[in-house]
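*Asks:* Show me how the following folds:
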Amino acid sequence: MTRSAARAQTYDPMPLIRCLIGGAALALGGMVVAGQAVGQESGDRPAQPDLIRTYAYSFYGDLSYPADFPHFTYVNPDAPVGGEYSEHASGTFDSLNPYSRRGRAGRYSQSIYESLLETGGPFGDAAPADAYGEYYCLLCESLEYPESKDWVIFHLRPEARFSDGTPVTAQDVVFTHNLFLEQGLPSYASGVRQRVVNAEAIDDLTVRFEFAEGISRRSLIDQVGSTPVFSRAWYEETGARLDEPRFEISPGSGPYMLDSYEVNRRIVYRRNPDYWGWDLPQNQGRHNYETIRVEYFSDDAAAFEAFKTGEYLFRTEGNSRQWAISYDFPAVERGWITREEVPDGTPPQPTGFVFNLARPQLQDPRVREAITLAYNFEWTNQQLQYGLMARRYSFSQGTALEATGVPEGDELALLESLGDLVPPELLTEEAYIPPEASADALQDRRNLRRANRLLQEAGWIVGEDGVRRNEAGEPMRIEFPYSTAGSATGEAIIESFLENLQAMGIQAVGQRIDPSQYTLRQRDRDYDMIFDAYVAFLDTGTGLMQRFGSEAADYSLFNPAGLASPLVDRIIDISLMAETPEERDTALRALDRVLRHERFMVPLWYSPNQWFAYWDVYRHPEEFPFLSAGVMDWWWFDAERMAELRAEGAL
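*Replies:* Reported below is the predicted structural model:
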């Protein structure tokens, strides 16, 4: 749903790979309703009049592309193939298995695998990037299911192959499904296990999934269709486990293969000339680079200096200070490096300073609201981010799903129907937006006075020593770890926030730690507060439960606050069971309102544009689709310009 290049942020702790339990489906159609023909092609099963057989899937029924589409509309089908895309990563890696909770996986280590349905480019771009919630057959050539969506059958493409030349079979699909249930992330496995009751290989090219009764049909077909498919033979021969960090990897079926790696220095992926899917319509004009190279650096400062000398050629700038004042070096002035701002058409990712709700001192919402008031966005934006940012507050900001004002109409009726689950103030107060602060000084006196009142009401009183304590005499202490791989600007933002907390009598301590230790503490939820992110939503899906629901709140890697709210659970359920798009949208507006009311994170900033700086060897079509900038998906390399730059001594 989001663009492969993250929204420009001043601080990026490289959060964990985030997998949806299912996608949030939005639009669908172009489906073919088949009768007898389907029965005949599926082992002579009795024909079902409501059976749908199609080349793509979407929940409601409209597809943007017909069955015979030649390519996605936003690509250049004649784009040249070749050259190298190179970028940087900060920190370290000690594994190439992205599906284990242990270890720090190398960037893009998931990119070599494919799924039955196309759910995005190998390096994280949306695909298609101009239509949300549509999934086109990739490893499968068709799928069929009843209108009730009680089950689905996928018919695999006979030509699909892993990179070692072995065929991709239905047995591989079932094996992978079971492997994720047995050895995958607990929050993922428990969610899928409750929804998918059986997976069966009917024959080598036909696989059937059955779904649990009495649950929403949302995120079922797209869930099983989006799971990466592994080689059963490789796992059985090697005895490897999905839950262990390792550098030995199974063969994938995608357009790129792992070429080489040097631990903590670089990873190289190479285009597979024997890739089975080059002739598919959705692959035309895509996957154009011969190699993808990721260079690792200890921190962002070192990475920026390496970019200036051409050690890598593409940089998605995440540091507002650098974007504002640091691109004045010779390569830019001579036109060797291009700077480009690309509008981001998706709602901003909900980044923030996330509270660990399991910590006793943070369980009172008045405390969390007081701490939120200590973040001065206006001062931070002007003094540290050069006025380039906008304030984020909603989980669907800038869309029709953003809650505004006081609830009314259908949204009010929905909330009122939930009775005592709904706090009375939710029915009468406007959707929460953090109050503005003065840009003239870090400490906004009005907001800090309000914060101090809230803390006093919650029983945290400032003593003669200036330290805030509860009735038991325990000081309020907040530990905030952050990675040494982040930018200096990001560190300054965190420290200025902690300075305001200290002015309120809170023992707020920033802990600057190395990337490996940071990742471990992040996964173990060993923090009071942390910089992290949730997901923006444009639609419903069972992935919302994994991120915001109570079921896996104690251990889900995708719910860093540990949010567990019966009201949130109920509204997600209502959105999943909605019979019309209008009912779904009403529920999601209510969800946005309630999530903001919970105050489980301090909302930060976002940039309306993505900031790209790159050596002038990359090209792209003039128009960008709204879901993706496609840098690694459908841009291409200009070999002639590279030769010119080399002749000029630039590279």
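*Asks:* going forward, measure contacts and count neighbours with C-alpha atoms only.
*Replies:* Noted.
*Asks:* now that we're looking at residue 244, how far away is residue 322 from it?
*Replies:* Separation of residue 244 from residue 322 (CA to CA, to the nearest Å): 38 Å.
*Asks:* Likewise for residue 105?
*Replies:* Residue 105 is 28 Å from residue 322, by CA to CA.
*Asks:* Compare the two and say which is more crowded by neighbours.
*Replies:* A count of neighbours by other CA atoms under 10 Å puts residue 105 above the other of residue 105 and residue 322, at 23 against 18.
*Asks:* so how many other residues sit close to the spatially closest residue to the more buried one that is not a sequence neighbour?
*Replies:* In space, and not counting its chain neighbours, residue 105 is closest to residue 95: 4.6 Å by CA to CA, 6 or more residues apart in numbering. By other CA under 10 Å, the residues close to residue 95 number 22.
*Asks:* Verify the contact between residue 95 and residue 245 for me.
*Replies:* Yes - applying CA atoms under 8 Å, one finds residue 95 in contact with residue 245, separated by 5.1 Å.
*Asks:* Need the overlap of contacts for the two.
*Replies:* 103-105 (CA atoms under 8 Å, 6 or more residues apart in numbering).
*Asks:* I'd like the structure of this one too, to check against the first:
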Amino acid sequence: MRFKPHFTGAAALLLLSQFVFTPSSANAQDSAASEAPQTAAASSEECVPAVSLLGKPKMPADFKSFDWANPDAPKGGTLRQWSMGGYDSFNNFTIQGSEAAGLGLLYDSLFFSSPDEPSTEYGLIAECLSHPDDFSSVTFKLRPEAHFQDGKPIRPEDVIFSLDALKAANPQYALYYKNVVKAEKTGEHEVKFSFDMKGNRELPLIVSQLTILPEHYWKGTDASGKQRDITKSSLDVPLGSGPYKIKSFEASRNIVYGRDPDYWAKDLPVSKGLWNFDEIRYEYFRDRVPAFEAFKSGLIDTWTETSASSWATQYDFDARKKGLVKQEMLPEGRVSGMQGFAFNLRRDKFKDPRV
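*Replies:* The predicted structure follows:
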């Protein structure tokens, strides 16, 4: 699974317009099969480069870049963000420890989740997928050029290992992929997943979000000679296949990701115009108050405001007055919660609306 940007609340404060995309959650897999829309596959024999639960994917099969991305965007600079609390682990797959912010930048999944289309995935590590008419399985064709950051190719064995390892490392993954009962290599660059049920059109999409891990790394040893364990928290710098690597860090203080110039997927349509910053840096703060002060002083580049009161009263500072901070309200077209007071009308003192 890959994260994608999600702005909550009524407003967001931004200085930069180059988004970074990180692992996403799809709808729960227990949706009734009869209510789920058809996927993009026209037939059981067709290997399709994109899949959607809500009609057809917006982008055509031969698209060059997403229409919301700028393929000519300049690359360079540093994006400075913040996170609250601290961290003691670079393993974001286990329930142990507190993971560092931004770890999704290290990894790729079989398909890429489009942030502009709900429940829609486009081929990344896998160039296409196919499934039988009864949705009892899904087969992915891997790109031969896909490789990890150490240059080793991404094999069907890595895909199979990833499913088993994630289900063992975290009960949430075990639940999410509970209907996937078998993964097998069916070709040099092909892997098939079998399900314990038929007719669930969402399962191919769910599997397409699988984060792919390097089997040789996780079955190897760390610098101290200790066997790596994906169920344990660790500050051992991990190996991925994504657009960024961990460049430097001070545990619970900051972490810096550096763009990988040799990223294998940089020229794919799903990557064009993305991953533009040379560095992405997270500074850690204990709470929002000092973090906001850091933003006001120019130490952080972006701020998402979640308080209507603060939005109205807390932005009368010098950088804002000088135009160095751009305050914008970004409308959101999807339901994402509410902010306000809810009164218990069953209590006598709230029964009269004039109170």
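*Asks:* name the element the equivalent of residue 298 of structure 2 over in structure 1 belongs to?
*Replies:* For residue 298 of structure 2, the aligned position in structure 1 is occupied by residue 310, per TM-score structural alignment. Per DSSP states H and E: residue 310 of structure 1 is located in neither a helix nor a strand.
*Asks:* what separates residue 310 of structure 1 from residue 352 of structure 1, distance-wise?
*Replies:* Relative to residue 352 of structure 1, residue 310 of structure 1 is positioned 33 Å away (CA to CA).
*Asks:* between these two, who's got more neighbours?
*Replies:* Between residue 310 of structure 1 and residue 352, counted using other CA under 10 Å, residue 352 has the larger neighbour count: 20 against 17.
*Asks:* As a check, name the ranges of all strands in the stretch 151-300 of structure 2.
*Replies:* Here the stretch 151-300 of structure 2 has its strands, by DSSP state E, counting those that start in this stretch, at 180-187, 190-195, 244-250, 254-259, 279-285.
*Asks:* In structure 1, which residues correspond to the first one?
*Replies:* So that's strand 180-187 of structure 2. Strand 180-187 of structure 2 covers residues 196-203 of structure 1 once aligned (TM-score structural alignment).
*Asks:* That stretch vs structure 2, average distance?
*Replies:* Once the two are superposed, stretch 196-203 of structure 1 sits an average of 1.5 Å from its aligned residues in structure 2 (mean CA distance after the TM-score superposition for structure 1).
*Asks:* Give the buried residues for that stretch.
*Replies:* Within stretch 196-203 of structure 1, the residues that count as buried by 16 or more other CA atoms under 10 Å are 196, 199-201.
*Asks:* which among those residues gets closest to residue 582 of structure 1?
*Replies:* residue 196 (27.3 Å; CA to CA).
*Asks:* ok, that closest one to residue 501 of structure 1 distance?
*Replies:* Residue 196 of structure 1 is 47 Å from residue 501 of structure 1, by CA to CA.
*Asks:* what does residue 637 of structure 1 give?
*Replies:* From residue 637 of structure 1 across to residue 501 of structure 1, the span is 49 Å (CA to CA).
*Asks:* Count the neighbours of residue 314 of structure 2 for me.
*Replies:* With other CA under 10 Å as criterion, residue 314 of structure 2 counts 10.
*Asks:* likewise residue 343 of structure 2?
*Replies:* Neighbour count of residue 343 of structure 2, defined by other CA under 10 Å: 9.
*Asks:* For it, which residues are in contact?
*Replies:* residue 350.
*Asks:* so is it in a helix, a strand, or just coil?
*Replies:* The local conformation at residue 343 of structure 2, judged by DSSP: H, G, I helix; E, B strand; the rest coil, is coil.
*Asks:* What of the one 3 residues further on?
*Replies:* Following three-state DSSP, we place residue 346 of structure 2 in the coil state.
*Asks:* ditto for residue 482 of structure 1
*Replies:* strand.
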